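Trainee: no letters, just coordinates:
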């Protein structure tokens, strides 16, 4: 049986090696992954009534997710980690990929060295969910990734060629010009989307690849195609580690090593060809022919082959004890043997030299900015320049123009100015709140893999949204200004337009900050509504005599400063209007009650206040984003 398995493996390797595209055979620096006594704990969650119970000084406030897991994966091997939900597969995979913070203990080495930026650059990590931009095509997705992640030793044309080669090797040629799509937008199939995610990591020609449930939700044929592609990668001396929930028997025998986990404990680690023999040797053998993966999952769930046991926890403990008695010492010996031998010993001096010259980022700041700007515009142009948004603004502008048609009433005109300060405070605020929360997973994925600087992403996102943010209020004021009968001089018009655009940018900054800090759309929207309504109430139009103990709100009110500047764009202190009590007599505009409260002086102060807010809110948003995609060690 063992010889037959060896012959099958040899034939499979020969066939794959002959059929594999040239890109699978690229030279890489092989990596031996070793992990020993890896443990991970988190704070245990408590229910809301825990304070009623007497506190036990000896109670354990931590939950153990991983309990001393060890293993070794060599170049050319695929390790599949099996186990039921909650067994710790994804946690272990994340830890091995250098992406897990918190109370992680034990030793994880790569060619007997700790995780470093150099290793990070040579590691591919495919998450369980495919975080891709839905409006980009398959080709655009991979080309943009290549331009961002491949180093400047390659030209732009060479990077594009690499993306095309990945499209060919992963059999994505037929759908290369199809959009990715999502739940609401029809696009490529689930298997094709998964291959695009794998292709993004394959572009960097990684020595080490981690994949979290790469076949989840796929049919057996598509799953086999993906695992076959991974087998071809392993032939090129790559080290591959994956989690998989319930593989078919065909997939199971495509792996080299398997690890079985249950409740954070290892129940088996070793070669696939030995797994059934091992469990038979300790008294657990299937009663009928069945998929080995199903048999292993039954054991991990606490089910014996004859389903005679009632105590699942006892069976799991028995299997964990058997593992420690029969396999752990052998594994520790193997780890000790490889600890003194660096599989890259001949290249150690070269690697050390490369580490010294290593640059953290594969491309320059400007390159990252331009690529992210182009990608962002392509992805969001469908929403930013949608007919719905333009229609909303035009409809409100026409309604305002008709309601205030050639108004000569001072009260009506300042009422319109205040409405403008309110509408263009709310509209960009809510648009901006939706900027970062939907992209959190994508930002986390790309930042963790070291794709780009946060500053280049932030600036490309801010500047990429400017065209529509500035075009819409310009369109609005162009319609309303002349219909409402404001002063017809170019100076007054452009003064009003400038104030309105400044207001929009400040409100947008506030929305960006709320979205980045809260990172929950519903909570950020509610908070934004409360804050903006508070600013409107203190804006100087509704309440003219604000009590002193709460009058400080007007100093942080966007509406208050914008309203003051809008009034200043239309009126001067020397302007007059027909007195209310005597139409034949003229009164000074600055004495009009609603204007007297807000005041025509202090225009520079209001301008400076909005300028400070313009910078401050964006700074808050940037600082809030810094926590995303950074693993704390």
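Mentor: On my side now, so go ahead. As the structure is a computational prediction, the values presented were derived from the model and not from experiment.
Trainee: please make it C-alpha for all contacts and neighbour counts, starting now.
Mentor: Fine.
Trainee: would you map the strands across the stretch 101-250 of the chain?
Mentor: Remark: strands assigned in the stretch 101-250 of the chain by DSSP state E, counting those that start in this stretch are 103-110, 123-126, 208-212, 239-243.
Trainee: the structure to be compared is supplied as follows:
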């Protein structure tokens, strides 16, 4: 017998083999959003803010061992309601949502699994690695690493994923596991915690009927045998899937039309005059009615006002026949029934995170390096950098010291190439991981600071290895100073510039969170910094001359000049004529003084840009 609110199963205080029963109640849930509508006046068009009701007084209850399915047309509010039940909806939400009579809390978040409609998974990780890293991050520190790995293996076996354990998830560019297996991996990530409440958004979307049935059979087994409380949205279930549901909520345009046992839906519709003349899939009948199409006259070309009339009749019938009975049923459930559960959340409420900051950083760094090993050490990217270095070395082949114009242009090329190449690469970093970051932050998987540092540190090996190889090739081919100290200092300055450029790219990407907009902004920054770098325009008008001080490529170029030239040096400006280095236009425009001040300015840029990136990600998390 599955646990219910009347016969609760006494929880065993042991982790992770126990599931604490949770009864979910939602009463008169209303959600409104502000929308901008253009109102045309006699002179211009004005934007007026109005409210749109997404959910309008939806109530229901689901107990341990039950599956509640939300049915309705696209845009009816199913996913919005599911998000609200998961404590993830922000905005003007009213009504009452309780979990064993208590409001949503951080401890309840730990017991809630939320499976998104789209499977947000790292493509280059295997199924085993995906579940293992999730276990290391989400399971409490009271468990050892081996116990966490065993938990991941147990869930993998329970979901029938053992045969694809070492197969990569896959992505758009390469084949991996099937769609049904991806969905089971997503469910498995949430099952690692032995959740009490499992919320699943469109688990059968895009799957064939056989795979969809396997997914729903898994969810039903988890509910009935495991005592979970399962809520799912589903768009067009087959008859076989429909009969797996215990309860159904039918929603149309945010309004409830039916709530009750799935097996009683057709009887209820017959009682209010909407009987189906033929044996039909109950889900099809419900969805037709939600669209305003009566089963007695299934003409989909009916007039819009007739469809509206059908919807209104169903909503009124709900208010007459279901709403009052449901309200009494919800009130009859005594919250004191769940007192035995209240002490358990308090034990873990003191700790907001499952693992320490250092453990999160270590696991995220390991996961990031393993996931991006194919992307970072991409053969095409390596070929791109090495070929540019080789061609550049041939162009500046063994430039003599007297050719100061060519030497300064080579140093400027250093500052430009490694000022902007890392910038464009870094712009992609956070927009590409936006969905994953939102998913994992919503689950409270790790601190944002541990993710941010692990993500940026994980990029350093490739970000610093390529410029090092670049400098090793072009520096000696170009015939620059052979003094080892000069070479090492030049390399350090370029690596320093790479870190600053990467910081700016991270800030732009995190602030815009859109790859197209980010690359456009990076292009504008590149052109402005290039022009203000002190090489192309040397007599910059005074009213805009200050702009060069915001260009890190300007500081990089200046530091490289300071390493290779001294203020009291001379160069052969004409045959037999020596001129002061400081009189050379490119050097004179930049100057060789205040080198350490320039180092400090670049340090401020490095820290400042990364701080902006972190704050932008923090704002994204709070949306």
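Mentor: That came through, no problem. Not measured: the values here are computed from a predicted model.
Trainee: can you calculate the TM-score here?
Mentor: Superposed pair, TM-score by TM-score structural alignment, normalised by the length of the second structure: 0.94. Supporting alignment: 605 aligned residues with a CA RMSD of 2.0 Å.
Trainee: in the first structure, what stretch matches the one helix or strand residue 364 of the second structure maps to?
Mentor: Secondary structure from DSSP states H and E places residue 364 of the second structure in helix 357-371. Counting by TM-score structural alignment, helix 357-371 of the second structure pairs with residues 365-379 of the first structure.
Trainee: tell me the average deviation of the matching stretch from the second structure after fitting.
Mentor: Following superposition, stretch 365-379 of the first structure is found to deviate from the second structure by 0.6 Å on average (mean CA distance after the TM-score superposition for the first structure).
Trainee: check which residues of that stretch are buried.
Mentor: 367, 368, 369, 371, 372, 373, 375, 376, 377, 379 (16 or more other CA atoms under 10 Å).
Trainee: ok, the fifth one touching residue 462?
Mentor: No. Residue 372 of the first structure is not in contact with residue 462 according to CA atoms under 8 Å; the separation is 11.1 Å.
Trainee: in terms of helix, strand or coil, where does residue 280 of the second structure fall?
Mentor: With DSSP: H, G, I helix; E, B strand; the rest coil as the basis, residue 280 of the second structure sits in coil.
Trainee: corresponding residue for it in the first structure?
Mentor: Match for residue 280 of the second structure (TM-score structural alignment): residue 290.
Trainee: residue 565 of the second structure too?
Mentor: With TM-score structural alignment as the criterion, residue 565 of the second structure pairs with residue 571.
Trainee: and the gap between that match and residue 376 of the first structure?
Mentor: 41 Å (CA to CA, to the nearest Å).
Trainee: same thing with residue 72 of the first structure?
Mentor: With CA to CA as the criterion, residue 72 of the first structure and residue 376 of the first structure are 41 Å apart.
Trainee: and if you look at residue 271 of the first structure?
Mentor: Distance from residue 271 of the first structure to residue 376 of the first structure, by CA to CA: 45 Å.
Trainee: just the strands in the second structure please.
Mentor: 24-40, 45-62, 67-71, 92-99, 112-115, 197-201, 229-233, 247-252, 255-261, 570-574, 577-580 (DSSP state E).
Trainee: residue 529 of the second structure maps to what in the first structure?
Mentor: Aligned partner of residue 529 of the second structure by TM-score structural alignment: residue 535.
Trainee: wait, that match touches residue 561, no?
Mentor: No. Using CA under 8 Å, residue 535 of the first structure is not in contact with residue 561; the gap is 9.9 Å.
Trainee: any idea what residue 54 of the second structure aligns with in the first structure?
Mentor: Using TM-score structural alignment, residue 54 of the second structure sits opposite residue 65 in the first structure.
Trainee: what about its match, neighbour count?
Mentor: Per other CA atoms under 10 Å, the neighbour tally for residue 65 of the first structure reads 20.
Trainee: does it touch residue 40 like I think?
Mentor: Yes. Residue 65 of the first structure lies in contact with residue 40 (CA under 8 Å); the separation is 5.5 Å.
Trainee: picking that back up, gap between the closest residue to the match of residue 565 of the second structure other than its chain neighbours and residue 561 of the first structure?
Mentor: Computed as CA to CA, 6 or more residues apart in numbering, the closest residue to residue 571 of the first structure that is not its neighbour in sequence is residue 589, at 7.4 Å. With distances taken as CA to CA, residue 589 of the first structure is found 19 Å from residue 561 of the first structure.
Trainee: so which of those two has more stuff around it?
Mentor: Comparing residue 589 of the first structure with residue 561 by other CA under 10 Å, the one with more neighbours is residue 561, at 27 against 21.
Trainee: give the contact list for the residue mapped onto the more buried one from the second structure.
Mentor: In the second structure, residue 561 of the first structure lines up with residue 555, judged by TM-score structural alignment. Residue 555 of the second structure makes contact with 549, 598, 599, 602 under the criterion CA atoms under 8 Å, 6 or more residues apart in numbering.
Trainee: farthest-separated two in those?
Mentor: Largest separation among these by CA to CA: 549 and 599, giving 12.4 Å.
Trainee: what's the separation between residue 231 of the second structure and residue 222 of the second structure?
Mentor: Distance from residue 231 of the second structure to residue 222 of the second structure, by CA to CA: 12 Å.
Trainee: neighbour count for these two, which is higher?
Mentor: residue 231 (28 against 21).
Trainee: quick one: contacts for that one?
Mentor: 62, 67, 68, 69, 70, 82, 197, 198, 199, 200.
Trainee: in CSV, list the residues you listed along with distance to residue 478 of the second structure.
Mentor: Shown next, in CSV, are the contacts of residue 231 of the second structure (distance: CA to CA, whole Å):
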residue, distance to residue 478 of the second structure
62, 73
67, 71
68, 71
69, 69
70, 69
82, 63
197, 65
198, 63
199, 62
200, 61
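Trainee: dump the residues you listed into JSON lines; add distance to residue 389 of the second structure and neighbour count as well.
Mentor: Below are the contacts of residue 231 of the second structure laid out as JSON lines (distance: CA to CA, whole Å; neighbours: other CA atoms under 10 Å):
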{"residue": "62", "distance to residue 389 of the second structure": "65", "neighbour count": "23"}
{"residue": "67", "distance to residue 389 of the second structure": "62", "neighbour count": "27"}
{"residue": "68", "distance to residue 389 of the second structure": "62", "neighbour count": "25"}
{"residue": "69", "distance to residue 389 of the second structure": "60", "neighbour count": "27"}
{"residue": "70", "distance to residue 389 of the second structure": "59", "neighbour count": "24"}
{"residue": "82", "distance to residue 389 of the second structure": "54", "neighbour count": "20"}
{"residue": "197", "distance to residue 389 of the second structure": "57", "neighbour count": "33"}
{"residue": "198", "distance to residue 389 of the second structure": "54", "neighbour count": "24"}
{"residue": "199", "distance to residue 389 of the second structure": "53", "neighbour count": "25"}
{"residue": "200", "distance to residue 389 of the second structure": "51", "neighbour count": "25"}
